[in-house]
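A.B. asks: Sequence first, then the predicted structure, then my questions.
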Amino acid sequence: MASEIAKGCNYLESIGRTHRDLSARNIIFVAKNLVVKISDGGAYRDKYRADYYNGMPIRWMSPESIIDGRFSAKSDVYSFSTTFWEILTYCKSRPHYQLSDQSLLTLIVNTSNGADDVPPLVLGRPLHCPKEIYDLMVECWQTNENQRPPFHEIGLFLQRKNLGYQKPGPDH
């Protein structure tokens, strides 16, 4: 699933678009043929109202998007990693669930002073998540957006991890 999401985000990047609200609630998964589609309807459903703080999905947003209002493919990379974390935890809890929205915002502002050596604010490693996958996620959560990998590299990494995997045919 994450590989398909990365491909979709790579496409958005190639046409100069950013998503700005990448999250599991905005992923459509068609189980019959394992097709993954990126959508943008989560904000309009009452079910997800608590995921937004003043209209912003702060738990998925990069520091530069929260602090400066800057969105780019690199801010989508940050959100992609949080979405990947959601998938690996079976969407059982919200990112940074132990923090209130205000506490999370304060932490982001206090740890994002622009220095390259600021450790990223990361989510815990999901159970059964291989170390190399979690390392990719941490790389995507870097505070400095220039230290995050581009989607084409994420896609290639995940494709290598999926070598040998075959999607079921239309009969399944």
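C.D. replies: Nice, thanks for sending it over. Numbering: from 1, shown residues only.
A.B. asks: going forward, measure contacts and count neighbours with C-alpha atoms only.
C.D. replies: Will do.
A.B. asks: Can you tell me the SS state at L136?
C.D. replies: Assigned by DSSP: H, G, I helix; E, B strand; the rest coil, the conformation of L136 is helix.
A.B. asks: Return the distance of I28 relative to V35.
C.D. replies: With distances taken as CA to CA, to the nearest Å, I28 is found 8 Å from V35.
A.B. asks: can you pull out the strands in this structure?
C.D. replies: Secondary structure of the chain (DSSP state E): strands located at 27-30, 35-38.
A.B. asks: which one of the ones you listed is the most hemmed in?
C.D. replies: Most buried of the strands of the chain, by mean neighbour count (mean count of other CA atoms under 10 Å): strand 35-38, with a mean of 16.
A.B. asks: gap between that strand and the chain center?
C.D. replies: Here strand 35-38 is found 14 Å from its chain centre; the criterion is CA atoms, centre = their mean, to the nearest Å.
A.B. asks: How about stretch 54-71?
C.D. replies: 13 Å.
A.B. asks: Give the buried residues for it.
C.D. replies: Residues of stretch 54-71 classed as buried by neighbour count (16 or more other CA atoms under 10 Å): P57, I58, R59, W60, M61, S62, P63, E64, S65, I66, F71.
A.B. asks: Which strands or helices does the biggest helix by length in the chain pack on?
C.D. replies: The longest helix of the chain (DSSP state H) is helix 73-88. In terms of contacts (3 or more CA pairs under 8 Å, 6 or more residues apart in numbering; DSSP states H and E), helix 73-88 is packed against helix 2-14, helix 131-140.
A.B. asks: Below is structure B, check it against A:
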Amino acid sequence: FGLARDIYETDYYRRGGRSFLPIRWMAPESLRDGRFDTLSDVWSFGVLLWEIATFAEQPYQGYGNEEVVHYVRYGNITLERPPNCPEILHKLMHACWTFSPGDRISFRSIVDELVPYENEDFRLNAYYHTQPHLLQDQILIVTND
């Protein structure tokens, strides 16, 4: 994104002795079954929102990686509401962290939740509101019907 930050090895968990996984950002189904899809990305997006609201605190600070893996896999832990976090953002985070992937909010619904909070400059300049994007949306709607 153009944002630089030191990533400490302790933020990651080595699985199978080879690769590092960002366990503090991973959805329960990813930790349990190794399943990664759009809905697991939504979970990670919720953690990213939390990081932004906390000015880059480590998710699940105070817990070891093994504890995070165990608690998230079984739905026994959630991230606390950041101080001064707007209620709409906090509700959105929790919608991203719904334990069952099938009940989790979609990225489309996340966008729909945030659109009322756009400012005029965003409406004039964001790709989301450009003609190619709107045409792509129409194609997807027709294709999915």
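C.D. replies: Now that the structure is in, tell me what you want to look at. As the structure is a prediction and not an experimental result, all values here were calculated from the model.
A.B. asks: in the buried residues of stretch 54-71 of the first structure, which two residues are the furthest apart from each other?
C.D. replies: Spanning the widest gap among the buried residues of stretch 54-71 of the first structure are R59 and F71, at 14.9 Å by CA to CA.
A.B. asks: Name the residue closest to the centre of the first structure, please.
C.D. replies: In the first structure, the C-alpha nearest the mean C-alpha coordinate belongs to F80, at 2.1 Å (CA atoms, centre = their mean).
A.B. asks: now for that one: what does it line up with in the second structure?
C.D. replies: Under the alignment (TM-score structural alignment), F80 of the first structure maps onto F45 of the second structure.
A.B. asks: for that match, what are its contacts?
C.D. replies: C96 (CA atoms under 8 Å, 6 or more residues apart in numbering).
A.B. asks: possible to save the strands of the first structure as TSV with distance to Q159 of the first structure?
C.D. replies: As requested, those are exported to TSV (distance: least, CA to CA, whole Å):
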stretch	distance to Q159 of the first structure
strand 27-30	18
strand 35-38	15
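A.B. asks: Which of those strands sits closest to G8 of the first structure?
C.D. replies: strand 35-38 (7.0 Å).
A.B. asks: Pull up the aligned stretch in the second structure for the closest one.
C.D. replies: Using TM-score structural alignment, strand 35-38 of the first structure pairs with nothing in the second structure.
A.B. asks: S79 of the first structure is in contact with M61, isn't it?
C.D. replies: Yes: between S79 of the first structure and M61 there is a contact under CA atoms under 8 Å: 5.7 Å.
A.B. asks: Tell me which residues touch the residue in the second structure that L105 of the first structure lines up against, please.
C.D. replies: Counting by TM-score structural alignment, L105 of the first structure lines up with V69 in the second structure. Counting by CA under 8 Å, 6+ apart, V69 of the second structure touches I23, R24, L31.
A.B. asks: And the last one, how far from R81 of the second structure?
C.D. replies: According to CA to CA, L31 of the second structure stands 23 Å off from R81 of the second structure.
A.B. asks: same question, the second one
C.D. replies: Computed with CA to CA, the distance linking R24 of the second structure and R81 of the second structure is 16 Å.
A.B. asks: repeat for the first one
C.D. replies: The spacing between I23 of the second structure and R81 of the second structure, counted by CA to CA, is 20 Å.
A.B. asks: so how many other residues sit close to the counterpart of R108 of the second structure in the first structure?
C.D. replies: By TM-score structural alignment, R108 of the second structure lines up with H152 in the first structure. By other CA atoms under 10 Å, the residues close to H152 of the first structure number 16.
A.B. asks: same check, this time on A6 of the first structure
C.D. replies: Look at A6 of the first structure: counted by other CA under 10 Å, it has 26 neighbours.
A.B. asks: From E29 of the second structure, how far out is C85 of the second structure?
C.D. replies: Using CA to CA, one gets 27 Å for the distance from C85 of the second structure to E29 of the second structure.
A.B. asks: Could you report the separation of the counterpart of L21 of the second structure in the first structure from D101 of the first structure?
C.D. replies: Using TM-score structural alignment, the partner of L21 of the second structure in the first structure is M56. Relative to D101 of the first structure, M56 of the first structure is positioned 11 Å away (CA to CA).
A.B. asks: joint contacts of these two?
C.D. replies: By CA under 8 Å, 6+ apart, no residue touches both M56 of the first structure and D101.
A.B. asks: Could you find the closest non-adjacent residue to L31 of the second structure?
C.D. replies: R73 (6.0 Å; CA to CA, 6 or more residues apart in numbering).
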